[in-house]
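Novice: okay, here's the prediction I keep looking at, along with the sequence it came from:
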Amino acid sequence: MKKFLFTLIITLLINPLLSSAQDLLQSGPMVGYSTMMEALLWVQTTKSAKVRFEYFEQNNPKKRFKTETYTTSAKDGFVAKLIANKILPGKKYNYELFINNKRVKRDYPMEFQSQSLWQWRTDPPEVNFAIGSCNYVNEERFDRPGRPYGSDHNIFHSIHKKDPDFMLWLGDNTYLREADWNSRTGFLHRYTHTRSLPEMQPLLASTHNYAIWDDHDFGPNDADGSYWLKETASEIFKLFWGNPNYDVIGEGGITGSFQWADLQFFLLDNRYYRTSNKNFTENRQMLGKKQIDWLINALASSQAPFKFIVIGGQVLSTEAWYENHATFADERHYLLQKIRDAKIEGVVFLDGDRHHTILSRYKENKDVYPLYDLTCSSLTAGAHNRKEPLNTNGIEDTFVGQHNFGILNVSGPRKDRVLKITIFDKDGNSLWTQNIRAKDLKYRR
């Protein structure tokens, strides 16, 4: 009888601990950046807890590795960012999450990959990555009254099924509201609420994620460099995303870069240094000269056949309204002229913001190659069906006015890489496809 009572007491004590490990998971886990020798793993708990990850090669599950253990705290939104630093190039790994030394089970794959060491050995690998922008997750008590602004959140299941190597979030990844943007508490609340969306969790857990911001995850609508909490905005953005670097120009903000295979991505900040849209009393800027000059230098040193410039707002649209770069005409001219003067090849712009998708093409004369600008929006926020009658650079039949996302595939031998752009609807059905050869993004010799 004593033995039975002892067993019963132990069982009653242990069972709550087992269930509490699941209950302590707020959002994630999420996979951040990947390199050949390390990858970032992210998770958020509901309250202070000890967190670690264990991981192993998919074809060698007996040899396990552990990250450091980190105790989450309210100060940092109960977020943990841990590094898997015992990986080797070109491997696929499964990982497990432990909270207070108890494994947390998920009903979807939890995996990541290391980048391949292909240089001097083979042609670069095929790359598939997803893009999208404008993600609104409803929260009735703080949202505007009336019809919910966010919908079709199952789009994240559709992206997950495409099995991209990584996803590139093009800004407005969450929407700050009046209750959110005046305090650090508000920032943490809104980022946490968005990140906890159930439909998003499988995608976050098995796809590497990189991000930039636009006005709605930076501050108020159309926010600029005068925003009073822009340093807080930068802090929280870095806390919730897993880019490999930020603020590479040393001026604040989130400017950065990363490589995947033979591709290079230049992540620009179109908010931190921005002149107000309504201020015409000074030299107007969206990016700022220092950021542009860094970009040109970085582009010039890049060997990538496709150089993706990632920015929150449209660059090549000729519609000079809303927040397009055309409303900062002098700065846009400076940027495009510097790209031409430096003879930089392979440039493709990726952006969001506009709540519709369109591919724009810009070519000033026969002696230069065309620049492309792919706008991809919206994921779940209200979509716009109004076409761009004033965007003379827009390519016919590429306009999409419904919730959508893009999958970009780069394949082919090292000297003949091809970019295939496919835009999908919320259910994963193809809407249009366009191919661009790296050879066609070069100057005449």
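Specialist: Great, that's in hand.

Novice: could you use CA atoms for every contact and neighbour count after this?
Specialist: OK.

Novice: and the longest helix anywhere in the chain, what does it pack onto?
Specialist: If you go by DSSP state H, the chain has its longest helix at helix 2-23. Packing contacts for helix 2-23, counted by 3 or more CA pairs under 8 Å, 6 or more residues apart in numbering; DSSP states H and E, involve strand 102-104.

Novice: what's near enough to touch residue 56?
Specialist: By CA atoms under 8 Å, 6 or more residues apart in numbering, the contact list for residue 56 reads 62-65, 93-95.

Novice: just give me the closest of those residues to residue 371.
Specialist: Set against residue 371, the nearest of those by CA to CA is residue 93 (37.4 Å).

Novice: how close does the residue lying closest to that closest one once chain neighbours are set aside get to residue 400?
Specialist: Excluding the flanking residues, the one nearest residue 93 by CA to CA, 6 or more residues apart in numbering is residue 57, at 4.4 Å. Using CA to CA, to the nearest Å, residue 57 is found at 40 Å from residue 400.

Novice: which neighbouring elements make contact with the following helix or strand past the longest helix of the chain?
Specialist: Per DSSP states H and E, the first helix or strand lying C-terminal to helix 2-23 is strand 25-34. Counting by 3+ CA pairs under 8 Å, 6+ apart, the packing neighbours recorded for strand 25-34 are strand 39-45, helix 184-195, helix 201-206, strand 208-211.

Novice: same list (the ones you listed) but as TSV, adding distance to residue 99.
Specialist: TSV is the format used below for these (distance: least, CA to CA, whole Å):
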stretch	distance to residue 99
strand 39-45	9
helix 184-195	18
helix 201-206	16
strand 208-211	22
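
Novice: and residue 249, how many residues sit next to it?
Specialist: Neighbours of residue 249 under the rule other CA atoms under 10 Å: 15.

Novice: surely it is in contact with residue 268?
Specialist: No: in this structure, residue 249 is not within contact of residue 268 by CA atoms under 8 Å, at 10.7 Å.

Novice: hold the first one in mind and look at this next one:
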Amino acid sequence: MKQFYILLAVLGIFSACKKEAGKTVETEEQSAPDFVVAFGSCNMAQEPNSFWDDILAEDPDVWIWGGDIVYADTDDVERLRSIYAMQDTVAGYAKLRNEVPIIGTWDDHDFGVNDGGSDFAIKAESQQVFLDFMGVPEASARRDQDGVYAAHEYEVPAGKVKVIVLDTRYFRSELIKDEDSNKRYKPSMDSTATVLGKAQWQWLENELNRSDADFNLIMSSIQVLSGEHGFETWGNFPLEIEKLENMIAQSKAKGVMILSGDRHISEFSRNDVAGLSYPLVDFTSSGLTHSYSSFSGEPNQYRVGEVVSDKSYGVIAFDFEKKEADMKMKGDNGVVLQELKQTY
């Protein structure tokens, strides 16, 4: 009988230890974010994209194309249309499209010409093909304006997010080739040179000034803050960067951040702008189906963390109460490659 009680005691102790051990491995369940944005760029319809199921698993409130949705590089409108159609046949993307609102902009390869700008001969026709792909109604005012820029507002019980999608192609002035170094382009100080064009600049100013959103995301396709590498960037037009930063600061819009793509790398850039009560972040997410795998380094005085040269997509989770944006670069199966949290 004594041995029986000893056995019970041992079992009781074991059970208690097991229970206590269970507490140590329990993780506090994370509360769901108030709003989730997923975005990416540089996507070849002909190449496998392993991220669509991962992106859908993020349960995003919106997917934002950052440009180079397809690689067409053509002035043949029907060929351009057929390449977009190829993207629509991708099963993973079709599923995302059916479940999540999709917005975005173009960059050079879906615009129709590498590093292309305002002098591209079929830009008006290309715009209509792009709008067709994005499902923009025939009666939309976007069908009549020059350029694919647009603003979208999303309101949830906790607050509001505004996404301002820019067109950095339709109006962009000619780039200046750099014949004196190993860089492709050099900055222009011409006061008449532009990235956005007069009408789009006026529109952007109005969208920022009247915004009552808790967070304002500006999708730029090309990088804004990283301007030293000599490829395409707002850095080729320093006066335009100054104009953009001043406009953001003077607007008093809350929680403004830049999203960009184009580079086949992902990185965070951050700069303190005069008159702005929070740092301006440029979150570059680029390389959905192919990336700059041979990347060996380049200067960026505003970089935070390291460059990610693996294929990736971007996710931003917003907490309206904390006024916080949790930005993550993610790889296959949702693996976090790098993270940056910013309070506004």
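Specialist: Looks like it came in fine. Computed from a prediction, not measured in an experiment: that's the story for all the values here.

Novice: of all the contacts of residue 56 of structure 1, which comes closest to residue 342 of structure 1?
Specialist: residue 93 (40.8 Å).

Novice: distance of the closest one relative to residue 262 of structure 1?
Specialist: Taking CA to CA, one finds residue 93 of structure 1 at 22 Å from residue 262 of structure 1.

Novice: can you check residue 21 of structure 1 too?
Specialist: Residue 21 of structure 1 is 41 Å from residue 262 of structure 1, by CA to CA.

Novice: and residue 113 of structure 1, by the same measure?
Specialist: For residue 113 of structure 1, the distance to residue 262 of structure 1 - CA to CA - is 16 Å.

Novice: and for residue 359 of structure 1?
Specialist: Taking CA to CA, one finds residue 359 of structure 1 at 23 Å from residue 262 of structure 1.

Novice: okay, the helices and strands packed on strand 25-34 of structure 1 in TSV with distance to residue 427 of structure 1 and mean neighbour count next?
Specialist: TSV is the format used below for those (distance: least, CA to CA, whole Å; neighbours: other CA atoms under 10 Å):
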stretch	distance to residue 427 of structure 1	mean neighbour count
strand 39-45	27	24
helix 184-195	21	19
helix 201-206	15	24
strand 208-211	21	24
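
Novice: and residue 127 of structure 1, which of these is closest to it?
Specialist: The nearest among those, by CA to CA, is strand 208-211 at 12.6 Å.

Novice: equivalent range in structure 2 for the next helix or strand along the chain from that closest one?
Specialist: For strand 208-211 of structure 1, the following helix or strand on the C-terminal side (DSSP H and E) is helix 230-240. The counterpart of helix 230-240 of structure 1 in structure 2, using TM-score structural alignment, spans residues 123-133.

Novice: how far apart are the matching stretch and its match in structure 1?
Specialist: For stretch 123-133 of structure 2, the mean deviation from structure 1 after alignment is 0.6 Å (mean CA distance after the TM-score superposition for structure 1).

Novice: next one: that stretch to chain centre, how far?
Specialist: 21 Å (CA atoms, centre = their mean, to the nearest Å).

Novice: buried ones in it, by neighbour count?
Specialist: 123-124, 126-131 (16 or more other CA atoms under 10 Å).

Novice: residue 80 of structure 2 versus residue 119 of structure 2, what's the distance?
Specialist: Taken as CA to CA, the span from residue 119 of structure 2 to residue 80 of structure 2 is 18 Å.

Novice: go on, residue 16 of structure 2?
Specialist: 67 Å.

Novice: out of residue 57 and residue 400 of structure 1, which sits in the busier spot?
Specialist: Comparing residue 57 of structure 1 with residue 400 by neighbour count (other CA under 10 Å), the higher total belongs to residue 400, at 26 against 20.

Novice: distance to residue 151 of structure 2 for the buried residues of stretch 123-133 of structure 2 - can I get that in TSV?
Specialist: What follows is the buried residues of stretch 123-133 of structure 2, written out as TSV (distance: CA to CA, whole Å):
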residue	distance to residue 151 of structure 2
123	21
124	20
126	20
127	16
128	18
129	19
130	16
131	14
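
Novice: common neighbours of residue 249 and residue 268 of structure 1, please.
Specialist: 255, 291.

Novice: so residue 113 and residue 262 of structure 1 - more neighbours on which side?
Specialist: Using other CA under 10 Å as the criterion, residue 113 of structure 1 and residue 262 rank with residue 113 on top: 27 against 21.
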